[in-house]
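Undergrad: Following is a predicted model, sequence given first.
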Amino acid sequence: MKKKTIVIVDDHLLFAQSLESLISKLEEYEVLAILKNGKELTQYYLHKRKTPDLILLDVKMPVMDGVQTMQWLKENRPDQKVLALTMEDDEETIIRMLRAGAKGYLLKDIHPENFEFAMKMVIEQGFYYSGKIETALRNSEEAGGSKNLQEKLTDKERVFLKYACSELTYRSIAAEMGLSPKTIENYRETVFKKLEVKTRVGLVIYCMKNKLFKIE
């Protein structure tokens, strides 16, 4: 059986080694390399080493962090599949990672079974998302997909949705739409409820998966 290959990019050596140990126990996978930051990853490619099936990429690193690395990959290796790794559920940073091309994100305290599932989903399906988002996606497909979804949203909600998938803060979105922050809060709660997602990150992944509009 041909194993799926992984490269780990994380400056916390103990965590990276623990991750490698966990992956080595999974028959379907093998780790090609452990790298400390994005700069080392660019060197990895420049030396024409084997392209992995998946990169597990830390978000906060010295020298070249996760966002900078994703931007480099987007320009130089756009087909490379990447899962973002993070200690904190930092919405702004995770959204930047997703917009740059990451196919999902993992909190570092994820259960090993969920970790294996996440790798499998990205390699085979192209995205990893939580159970809540998966349920919402399935409901959308059963209801007729993104066309049906867009019919459920008002014009203002669709405008909000597009802005919510950008890097703008909610306060900035309010300014762009000429509305009060309180009104934007109401739009957020309504859209979250309609799409059955709980967070802004979930909203971004939902829109990417359903291709509601191009995210760059």
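TA: Cool, the structure landed.
Undergrad: switch to C-alpha atoms for all contacts and neighbour counts from now on
TA: Noted.
Undergrad: for the residue nearest in space to the middle of the chain, what are its contacts?
TA: Nearest to the geometric centre of the chain sits Gly104, at 2.7 Å (C-alpha atoms, centre = their mean). The contact partners of Gly104, by C-alpha atoms under 8 Å, 6 or more residues apart in numbering, come to 82-84, 98, 122, 127-129, 205.
Undergrad: at 6 Å instead, please
TA: Gly104 sits next to 83, 127-128 when contact means C-alpha atoms under 6 Å, 6 or more residues apart in numbering.
Undergrad: Figure out the helix or strand that Ile133 lives in.
TA: Of the helices and strands defined by DSSP states H and E, Ile133 is found in helix 131-142.
Undergrad: picking up where we left off before, any idea which of the contacts of Gly104 has the most stuff around it?
TA: Among those, the one with the most neighbours (other C-alpha atoms under 10 Å) is Leu83, at 26 neighbours.
Undergrad: Can you give me the neighbour number for the closest residue to Leu22 other than its chain neighbours?
TA: Spatial nearest neighbour of Leu22, excluding adjacent residues (C-alpha to C-alpha, 6 or more residues apart in numbering): Pro112 at 7.8 Å. Counted with other C-alpha under 10 Å, the neighbours of Pro112 add up to 12.
Undergrad: again, but for the one 5 residues further on
TA: Around Phe117 sit 12 other residues, with neighbours defined as other C-alpha under 10 Å.
Undergrad: And here is the other one:
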Amino acid sequence: MPTSIAITDDHHLMAEALADLINKLDDYEVLYIAENGRDLLEQLARGPLPDIALVDLHMPEMDGFETALQLRKLYPTIRVLALSMNDREEYVVRMLRNGARGYLLKGCRPAEFRLALDAISTKGYYYSDFLASQLINNLNASDTEGSTSMFALNGREQEFVKLACSELTYTEIADQMCVSPRTVDGYREVVFQKMGVKTRVGMVIEAFRNGLVEL
């Protein structure tokens, strides 16, 4: 059964071009094309739910930020992929806070677009190099009591997460924590398991989204 997609973009030419591209891909089909978030919600109320919603940021009546937030509240099974011409860090951050599973620039190549769809379809998220660079370089430590409790991280694991949300290598993290690289490897494996991630980028995104670290 193909993965179903809803496109939300007030630029009709862009929306139609995306629909044409998607419908030519194996295992994907377009269910809806909406002009804005309100239009999308009205269509969702009348028909089946798509697996993925491609959401533009700047739209009349209901923009992408509010659309992502409403989809997270009303239809949490729909995975939102933000599409934008704008790479401003605050836009990326706000969309992730509102529930987006990825952020893709409209200037990307078709191969990356397909990669993003495949990743969100199979893994539930798409964390590109662009997205990682927007977040990792700007993350700082903050009060993390609530989220660390949720993930059941102990004090040293919390410290590891904070240091890992930076440009430090694992060897440099070991030096900062005054432990061996093998010990840091152990922290990494435990944290990955507790947070349900498989990569450092995934850990950073989850740490950010759950308030372990903040901009």
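TA: Thanks, I have the structure now. Quantities reported herein were computed from a predicted structural model and do not represent experimental measurements.
Undergrad: Quick TM-score on the pair, please.
TA: Between these two chains, after superposing, the TM-score reads 0.66 (TM-score structural alignment, normalised by the length of the second structure); 163 aligned residues with a C-alpha RMSD of 3.1 Å.
Undergrad: re earlier: what's the counterpart of the residue nearest to Leu22 of the first structure in the second structure?
TA: Aligned by TM-score structural alignment, Pro112 of the first structure pairs with Pro110 of the second structure.
Undergrad: roughly how far apart are Phe208 of the second structure and Val92 of the second structure?
TA: 12 Å (C-alpha to C-alpha, to the nearest Å).
Undergrad: Equivalent analysis for Gln176 of the second structure, please.
TA: 30 Å.
Undergrad: okay, the two: which has more neighbours?
TA: The neighbour comparison of Gln176 of the second structure against Val92 (other C-alpha under 10 Å) goes to Val92, with 22 against 13.
Undergrad: can you name the residues of the first structure that the helix or strand hosting that one overlays?
TA: If you go by DSSP H and E, Val92 of the second structure is part of helix 89-97. Against the first structure, the aligned range for helix 89-97 of the second structure is residues 91-99 (TM-score structural alignment).
Undergrad: So what touches that stretch?
TA: Applying C-alpha under 6 Å, 6+ apart, the contact partners of stretch 91-99 of the first structure are 67, 216.
Undergrad: what span of the first structure lines up against the helix ranked longest in the second structure?
TA: Secondary structure of the second structure per DSSP state H: the longest helix is helix 181-195. Helix 181-195 of the second structure lines up with nothing in the first structure when matched by TM-score structural alignment.
Undergrad: tell me the SS of the nearest residue to Ala33 of the first structure once chain neighbours are set aside?
TA: Nearest non-adjacent residue to Ala33 of the first structure, counting by C-alpha to C-alpha, 6+ apart: Val7, 5.1 Å away. Secondary structure assignment for Val7 of the first structure (DSSP: H, G, I helix; E, B strand; the rest coil): strand.
Undergrad: Tell me how far Val7 of the first structure lies from Gly126 of the first structure.
TA: Distance, Val7 of the first structure to Gly126 of the first structure, using C-alpha to C-alpha: 17 Å.
Undergrad: How about Arg49 of the first structure?
TA: Per C-alpha to C-alpha, Arg49 of the first structure is found 23 Å from Gly126 of the first structure.
Undergrad: Which stretches in the first structure count as helices?
TA: For the first structure, the helices defined by DSSP H cover 13-24, 38-46, 66-76, 91-99, 112-125, 131-142, 145-152, 155-164, 170-177, 181-195, 200-210.
Undergrad: out of those helices, nearest to Leu54 of the first structure?
TA: For the helices of the first structure, the distance to Leu54 of the first structure is smallest for helix 112-125, at 6.7 Å, taking C-alpha to C-alpha.
Undergrad: Mean deviation, that closest one versus the second structure?
TA: With mean C-alpha distance after the TM-score superposition for the first structure, helix 112-125 of the first structure departs from the second structure by a mean of 0.7 Å once superposed.
Undergrad: buried stuff in that helix?
TA: The neighbour-count check on helix 112-125 of the first structure (16 or more other C-alpha atoms under 10 Å) flags 115-116, 118-123 as buried.
Undergrad: List just the nearest of the residues you listed to Asn139 of the first structure.
TA: Within those, the smallest distance to Asn139 of the first structure is 18.5 Å, found for Met121 (C-alpha to C-alpha).
Undergrad: got a list of what the equivalent of Gln71 of the first structure over in the second structure touches?
TA: Using TM-score structural alignment, the equivalent of Gln71 of the first structure in the second structure is Leu69. For Leu69 of the second structure, the contacting residues are Asn98, by C-alpha under 6 Å, 6+ apart.
Undergrad: mind redoing it with 7 Å?
TA: Contact partners of Leu69 of the second structure, counting by C-alpha atoms under 7 Å, 6 or more residues apart in numbering, are 98-99.
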